[in-house]
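**Q** Got a predicted structure plus its sequence, pasted below:
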Amino acid sequence: MQSIRNSFREQIMLYIFVAVLFLVGVVFGALMVNALSLEQQQDLATYLGDYFVTLSQGNVGSNEATFWSIAILHLKWIGLIWICGLSVIGLPGILILDFLKGVLIGFTVGYLVGQFSWEGLLFALVSVAPHNLLVIPVLVLCSVAAISFSLYIIKNRMLMNRQGNFTRPFINYVMVTMVMGLLMLGIASFETWVTPVMMSWVTPLLVNPETISFVY
């Protein structure tokens, strides 16, 4: 436990940097909504309108296939970060993935709020926020572990020009990633069976004809 606390203190700046990078991505994604053309906005609005109607009718199922689809998507994200951490040239890739994740979240929330006002904000709070409040810390931990391992390679293989002992750091890196992967499976379960229920509570507000009249 003491070693974990010491490790966190040593890497606190990395945690702050990655968290800020996520936040910058969220802001950038929200601003991207304003760059959409009218045709793109109409296409997205039509798709969301149809989805809301389907959801309100209870036709969006939550089953094992949905769970594995969501889980694989999250695990792929972790896998990409893990692979990038194995090499020096992959270090920028970790930062790009973190920024991109923030952009996707910011764009989604920004579009919902921009098109549906407070109803969109309420829908984002039940559909986007809950599982991402869990996903983002997991990705931050994975990213910091990947960046740390990549920096360890730079320090011991390049700058100091020596053959360091990579066995223990590599095992620690793999263990952290595996634990985060297991957490992602739990998050996928939440996203599969709990999130749709919360979404169904808010959807009736969004299928009101006055709310989605712009779609048609």
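**A** Right, received. Where do you want to start? Residues are numbered from 1 along each chain as shown.

**Q** When you work out contacts or count neighbours from here on, use the C-alpha atoms and nothing else.
**A** Will do.

**Q** And the longest helix along the chain, what's buried?
**A** Using DSSP state H to define each element, the chain has its longest helix at helix 91-127. Buried positions in helix 91-127, judged by neighbour count with 16 or more other C-alpha atoms under 10 Å: 91, 93-113, 115-116, 119-127.

**Q** Okay, Trp68 and Leu183: tell me how far apart.
**A** Per C-alpha to C-alpha, to the nearest Å, Trp68 is found 14 Å from Leu183.

**Q** take a look at this one as well, against the first:
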Amino acid sequence: MRYIIDVIIEYIKKNIGLYIILLLILVIGILSGSLTVNLLSSLQKEELTKYLSMFFVNINNMDLDSTNIFYSSLSNNLKILLIIFLSGLLIFGFPIVFIIIFLRGFMLGFTTGYFISEFGTKGVLLSIFAIVPQNILIITGILSIGVTTLYFDFSVLKSKRKYYRESYGNLIVGYIFSFLFFSLFLLFASLIEGYISPFLIRIIANYIL
């Protein structure tokens, strides 16, 4: 376990510049999403609040199938992973990584911003217990996968130069291995979203009502 942690830390240090760039894009997305909440009309906010209130009222009576939630979350994450993976293989498709990370930040910023805006302290608790746990893993995974994709693309472009000795075969093997490893973060995030988050939401819903 210690070896894996050391490898991850070394990987982050080696690619710290790419991590900073993608982290900035994520932060811009989060800020954009949270600011967008203020652009909603009173009617839009009222409709969203009404929907959420009804959801919280009925959640204890709902049959939330954790397995279905897990598979749905995993399916969505796998689609994102496939898009990023293919964009990496296309070499010049790496801007898609920027778009995906921005959108992930935007959704996170909008959701948490709306909860806090409408429910105050209760919205903070809802965000912490129902949104943050899986998103810590999702963001960590997507950032690392994004860095892996960018590193692969830049390395392939460098390999076309005569003085760069690393072969394309070695690059793609490293790309696939790193991609699969960081994809585990999204798998664990889906497990949390399917089997833990519904339980936490039920608890917080009783407090919000």
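**A** Arrived safely, thanks for sending. All of these numbers come straight from a predicted model, not from anything done at the bench.

**Q** just to revisit the earlier point, tell me which strands and helices the longest helix of the first structure is in contact with?
**A** helix 12-32, helix 64-85, helix 129-153, helix 195-206 (3 or more C-alpha pairs under 8 Å, 6 or more residues apart in numbering; DSSP states H and E).

**Q** mean distance, the first one to its aligned residues in the second structure?
**A** In the superposition against the second structure, helix 12-32 of the first structure averages 1.1 Å from its aligned positions (mean C-alpha distance after the TM-score superposition for the first structure).

**Q** what does that helix correspond to over in the second structure?
**A** Counting by TM-score structural alignment, helix 12-32 of the first structure pairs with residues 16-36 of the second structure.

**Q** Repeat that for the second one.
**A** Counterpart in the second structure of helix 64-85 of the first structure, with TM-score structural alignment as the criterion, is residues 67-88.

**Q** how close does that stretch sit to the first structure?
**A** Mean for stretch 67-88 of the second structure is 1.3 Å (mean C-alpha distance after the TM-score superposition for the first structure).

**Q** chain center to that stretch: distance?
**A** 11 Å (C-alpha atoms, centre = their mean, to the nearest Å).

**Q** And Leu95 of the first structure, what's its match in the second structure?
**A** Aligned by TM-score structural alignment, Leu95 of the first structure pairs with Phe98 of the second structure.

**Q** ok, its match - contacts?
**A** Listed by C-alpha atoms under 8 Å, 6 or more residues apart in numbering, the contact partners of Phe98 of the second structure are 22, 25.

**Q** how much space between it and Thr36 of the second structure?
**A** Phe98 of the second structure is 19 Å from Thr36 of the second structure, by C-alpha to C-alpha.

**Q** hmm, back to that, buried residues in the match of helix 12-32 of the first structure?
**A** Buried, per 16+ other C-alpha under 10 Å, within stretch 16-36 of the second structure: 18-19, 22-23, 25-35.
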